[in-house]
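**Student:** Below are the sequence and a predicted model; questions follow.
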Amino acid sequence: MLLLCLCVFHRAMLSEWFWWDRLWLPRPVTWADLQDSEGRVYACVSHLYIILPVAVLLLGLRTFYERLIAVPLAEALGVKDKIRKRASHNPILEIYYNTHSKHPTQADIKGVCKRLGWSERQVERWFRRRRNQDRPGLLKKFKECLFYVLFGCKNKSINCELCCFVPQKPWFYDLREVWAGFPKQSLLDSQYWYYIIEMSFYGSLLFSVAADVKRKDFKEQLVHHWATLTLLSFSWCANYIRIGTLVMLVHDTSDVLLESAKMFNYAGWETTCNSIFVVFALVFMVTRLIIFPFWLIHCTWVYPLDQFEPFFGYYFFNVMLVVLLLLHVFWASLILRMVKKFIFGKLKCDERSDEEEDEEGSEEDYTHTYSNGSGNGLSNGH
């Protein structure tokens, strides 16, 4: 009983510390000042409870859409998976592949050759085939990109609604208005739905991360998703809604273009893909490396100091924005490499993609026997 009381006490203390006014709000504002009153509605944490069920709903809609819409569309466009030759069944190599390395060094290959009695060429081919088996097919990539495109188009409709009544939203053209009256800024319906759908989407991506296409920037994508959800959650609770919607608008602008370019690439529409990619590269550089740091981050670093003294939330929000900026710089370097290849006619794939490997040499059948797992296999004539 005493232990239970202590746990409840510590939980209450932790909750009280976590929601301490000075962590989230500038002096002298308190949470009591942000209670709904006189027809004014403010963002609160209870509004976010709907995100989890909406994220699950998005996963269900995505599965439904991929089976009933994406697959027939892919077939109509001629998108289909390549026929892959599977690696021969080999317990020794399979164990090595799963527990040691998918890309063995030359020294490791020679060691395996001695155990199996295979040639280096055979072992290298086995690993190429085995790696190809784990890579997602073209159809899976196409379905994923098409879903992102449709979701992005949905977001664009909300973006249009956000921008339709610009005179009522002066912060769209005067960034100082972002902080006018902060944090006592009432919530708009369009802002509410923009946040809920955007956060639900990123939540669904975290749920499906194990099944989605894994690219070379997989870790960076995870950091991006977590940073985005953290940033959006904090901006909602601390009523950074105006700047939050501007940050989302800037980020959503180029995403649809990238997924569209990849989708047309998988469909074999090379000219369309290249044209969209050029537009995407320009939009990405302008929005993520110019507008985002020099307008939006400047807005969050400088203008708030005219209204209030720095507090924890001020520093936390800006640090998270800088994390996103660093990810933008990383992705910009990949895009510039792709642009370089595009200019010199060598662009064939997304720099982030883990592309299927071509097999070299003539095809050979592998027929081997094993002696109690000792590794002393019989040679197949090489």
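**Tutor:** That came in fine, so what should we check first?
**Student:** use CA for all of it now, contacts and neighbours both
**Tutor:** Fine.
**Student:** For stretch 345-357, which outside residues touch it?
**Tutor:** 128-129, 132, 135, 214-217, 262, 334-335, 337-339, 341 (Cα atoms under 8 Å, 6 or more residues apart in numbering).
**Student:** what ranges do the helices span in the stretch 251-382 of the chain?
**Tutor:** Assigned by DSSP state H, counting those that start in this stretch, the stretch 251-382 of the chain shows helices spanning 270-286, 298-301, 312-343.
**Student:** ok, and the most crowded of the contacts of stretch 345-357?
**Tutor:** Lys262 (23 neighbours; other Cα atoms under 10 Å).
**Student:** just to revisit the earlier point, the contacts of stretch 345-357: which two are farthest apart?
**Tutor:** Arg129 and Val339 (30.1 Å; Cα to Cα).
**Student:** Pull out the buried positions in the helix or strand Ile109 falls within.
**Tutor:** Assigned by DSSP states H and E, Ile109 belongs to helix 106-116. Buried residues in helix 106-116, counted by 16 or more other Cα atoms under 10 Å: Ile109, Val112, Cys113, Leu116.
**Student:** hang on, isn't the third one packed against Val123?
**Tutor:** Yes. Counting by Cα atoms under 8 Å, Val123 is a contact partner of Cys113 at 7.0 Å.
**Student:** After the helix or strand Trp126 falls within, which helix or strand is next? Please name it.
**Tutor:** Following DSSP H and E, the helix or strand that holds Trp126 is helix 120-134. For helix 120-134, the following helix or strand on the C-terminal side (DSSP H and E) is helix 138-164.
**Student:** What is that next one packed up against?
**Tutor:** helix 71-76, helix 189-207, helix 241-266 (3 or more Cα pairs under 8 Å, 6 or more residues apart in numbering; DSSP states H and E).
**Student:** name the helices or strands packed onto the helix or strand harbouring Ala55?
**Tutor:** Assessed by DSSP H and E, Ala55 sits inside helix 51-65. Where contact means 3+ Cα pairs under 8 Å, 6+ apart, helix 51-65 is packed against helix 189-207.
**Student:** what sits up against the helix it packs on?
**Tutor:** 48, 50-52, 54-56, 58-59, 155, 158, 161-162, 222, 225, 228-229, 232, 241, 245.
**Student:** Sort out which of those residues are buried, if you could.
**Tutor:** 48, 51-52, 54-56, 58-59, 155, 158, 162, 225, 228-229, 232, 241, 245.
**Student:** Alongside the first one, take a look at this:
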Amino acid sequence: MSGKQTEAEEAMPKRFPITDYFLHYVGKSKMQLLFFLMFMLIFPFLGVFLREIGRIIESRKLENPSYPYPEYSDFLLALTTCGLLLLIMHTFKISLRGVARSAISKRYPVSQRNDRADRLLDRLFKGIYFMFSFGFGYYIAKDLDFFPPALGGKGSANYMFDGYPYQEKQPLLREYLMIQLGYHLKSLVIHLWSKPRNDFMEMLLHHFMTVFLISLAYMMNYVNMSILVLYTHDFADIFGCFVQTFVDTDRVYCTLTSYILLLITWFYTRIWVFPNELIRAACYESTTEIHGLWLLGGMLHFLLVLHVYWYYLFLKMGYKFLKTSHAEDIQHKIETH
């Protein structure tokens, strides 16, 4: 009987790998399915807007030919940054993989140590980058009139669209945006290239929206708003990366300290400041006519949903730690083989 069953199973056509992957990582999780539907929902709106963006940009250049409007050639800096970061990160991981592997807690089986060491180095590299981008962003924006006190400035987010679309060109601001775009392009490339994990769809949605938002905002000259959004995100990301750096080691106090700082900074910047300062000023109180703000605003609200969902995951991780005394990254799991 078992022989007949085996023959029957072998005779059955196998599904395509992409089907197996979808069922495994999306079909078994309601949240991943929700993120997949959100991802698919974006595309029709993108198509509608992208048909008009070229015409809008050309009309603005003709209307004010003396203004240094953003150019597509500016994206060369983003592509160069992406390539350099990929090279630096590859060298970083090769050089420190042995040290990282020895830092992984002995509670994990040998079969997982390489994966966990790679994750440790990946998050450490990201944490270092976010420290740089946060400091660079503050240096550029701290004295600008649209940088609000909630983020360490002296101005008001309500001024982010003053003079739009021909706002005064601020020193290093556009270069900052292209460097940030290069970093997020690097993250998207690595995400698509890496072995899929349980958070694949939500991270794909996050990386895709971030790359698109920065690119769209740059070409539509939403540069003031862009630095506010990116700066708001980078602060909490520093501690998020350090939590994920230490979580697989025996450095419990480092993990716990980073975790507490993550909860504080994430709630303040992403759940309080992001909607109450930035989304409010851009989407609900701005009196400036801004073409495409409906799409940009919709994607900002999608990001806010992700912020709340991830905060829930952080709290869930903390609860599990209190219950079991074992810290684990449940968002980006390493599978046991």
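**Tutor:** Received the coordinates, thanks. Just so we're clear, the structure is a prediction, and the values are computed from it rather than from any experiment.
**Student:** hang on, the earlier thing: among the contacts of stretch 345-357 of structure 1, find me the one that's closest to Glu270 of structure 1.
**Tutor:** Distances from Glu270 of structure 1 to these, taken by Cα to Cα, are shortest for Lys262, at 9.9 Å.
**Student:** For the aligned partner of that closest one in structure 2, which residues are in contact?
**Tutor:** Counting by TM-score structural alignment, Lys262 of structure 1 corresponds to Gln244 in structure 2. Contact analysis of Gln244 of structure 2 by Cα under 8 Å, 6+ apart lists Arg119, Leu120, Arg123, Thr255, Asp329.
**Student:** one step back: out of the helices of the stretch 251-382 of structure 1, nearest to Leu175 of structure 1?
**Tutor:** helix 298-301 (6.5 Å).
**Student:** And the contacts of the closest one?
**Tutor:** Leu175, Arg176, Ile243, Tyr314, Asn318.
**Student:** again with stretch 211-231 of structure 2
**Tutor:** With Cα under 8 Å, 6+ apart, stretch 211-231 of structure 2 has contacts from 53, 57, 69-72, 133-134, 137-138, 141, 146-147, 160-161, 164-166, 173-174, 177, 181, 184-185, 274, 278, 282, 296, 299.
**Student:** quick one on the thing from earlier: just put the helices of the stretch 251-382 of structure 1 in a markdown table and tack on distance to Leu249 of structure 1.
**Tutor:** Below are the helices of the stretch 251-382 of structure 1 laid out as a markdown table (distance: least, Cα to Cα, whole Å):
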| stretch | distance to Leu249 of structure 1 |
| --- | --- |
| helix 270-286 | 12 |
| helix 298-301 | 15 |
| helix 312-343 | 14 |
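**Student:** right, so of those helices, which gets closest to Glu94 of structure 1?
**Tutor:** Of all those, helix 312-343 comes closest under Cα to Cα, at 32.8 Å.
**Student:** Looking at the contacts of Gln244 of structure 2, which is nearest Met40 of structure 2?
**Tutor:** Asp329 (27.0 Å).
**Student:** what kind of secondary structure is Asp145 of structure 2 in?
**Tutor:** coil (DSSP: H, G, I helix; E, B strand; the rest coil).
**Student:** Find the nearest non-adjacent residue to it, please.
**Tutor:** The spatially closest residue to Asp145 of structure 2, leaving aside those adjacent along the chain, is Gly155, at 4.3 Å (Cα to Cα, 6 or more residues apart in numbering).
**Student:** What number of residues are in the vicinity of the alignment partner in structure 2 of Thr30 of structure 1?
**Tutor:** Taking TM-score structural alignment, the alignment pairs Thr30 of structure 1 with Arg60 from structure 2. Using other Cα under 10 Å, Arg60 of structure 2 is surrounded by 15 other residues.
**Student:** what's the helix or strand Arg60 of structure 2 falls within packed up against?
**Tutor:** Using DSSP H and E, Arg60 of structure 2 sits within helix 30-63. Applying 3+ Cα pairs under 8 Å, 6+ apart, we find helix 30-63 of structure 2 packed against helix 200-219, helix 293-324.
**Student:** Okay, angle between it and helix 200-219 too, please.
**Tutor:** 10 degrees (axes from the mean of the first three to the mean of the last three Cα atoms, to 10 degrees).
**Student:** How about helix 30-63 of structure 2, which residues are buried there?
**Tutor:** In helix 30-63 of structure 2, counting by 16+ other Cα under 10 Å, buried: Gln32, Leu33, Phe35, Phe36, Phe39, Ile42, Ile53, Ile57.
**Student:** repeat for stretch 82-101 of structure 2
**Tutor:** Cys82, Gly83, Leu85, Leu86, Met89, Lys93, Arg97, Ala100, Arg101.
**Student:** Tell me who's in contact with the closest residue in space to Gln35 of structure 1 that isn't next to it in sequence.
**Tutor:** Nearest non-adjacent residue to Gln35 of structure 1, counting by Cα to Cα, 6+ apart: Tyr42, 6.8 Å away. Contact analysis of Tyr42 of structure 1 by Cα under 8 Å, 6+ apart lists Leu34, Gln35, Asp36, Lys184, Gln185, Ser186, Leu187, Asn239.
**Student:** ok, back up a step: can you check which part of structure 2 the helix holding Ile109 of structure 1 sits on?
**Tutor:** Residues of structure 2 matching helix 106-116 of structure 1: none, counting by TM-score structural alignment.
**Student:** cool, and stretch 320-327 of structure 1?
**Tutor:** Going by TM-score structural alignment: stretch 320-327 of structure 1 matches residues 299-306.
**Student:** So what touches the matching stretch?
**Tutor:** So stretch 299-306 of structure 2 is contacted by Glu202, His206, Met209, Leu213, Arg270, Ile271, Phe274, Pro275, Ile279 (Cα under 8 Å, 6+ apart).
**Student:** No further questions, thank you.
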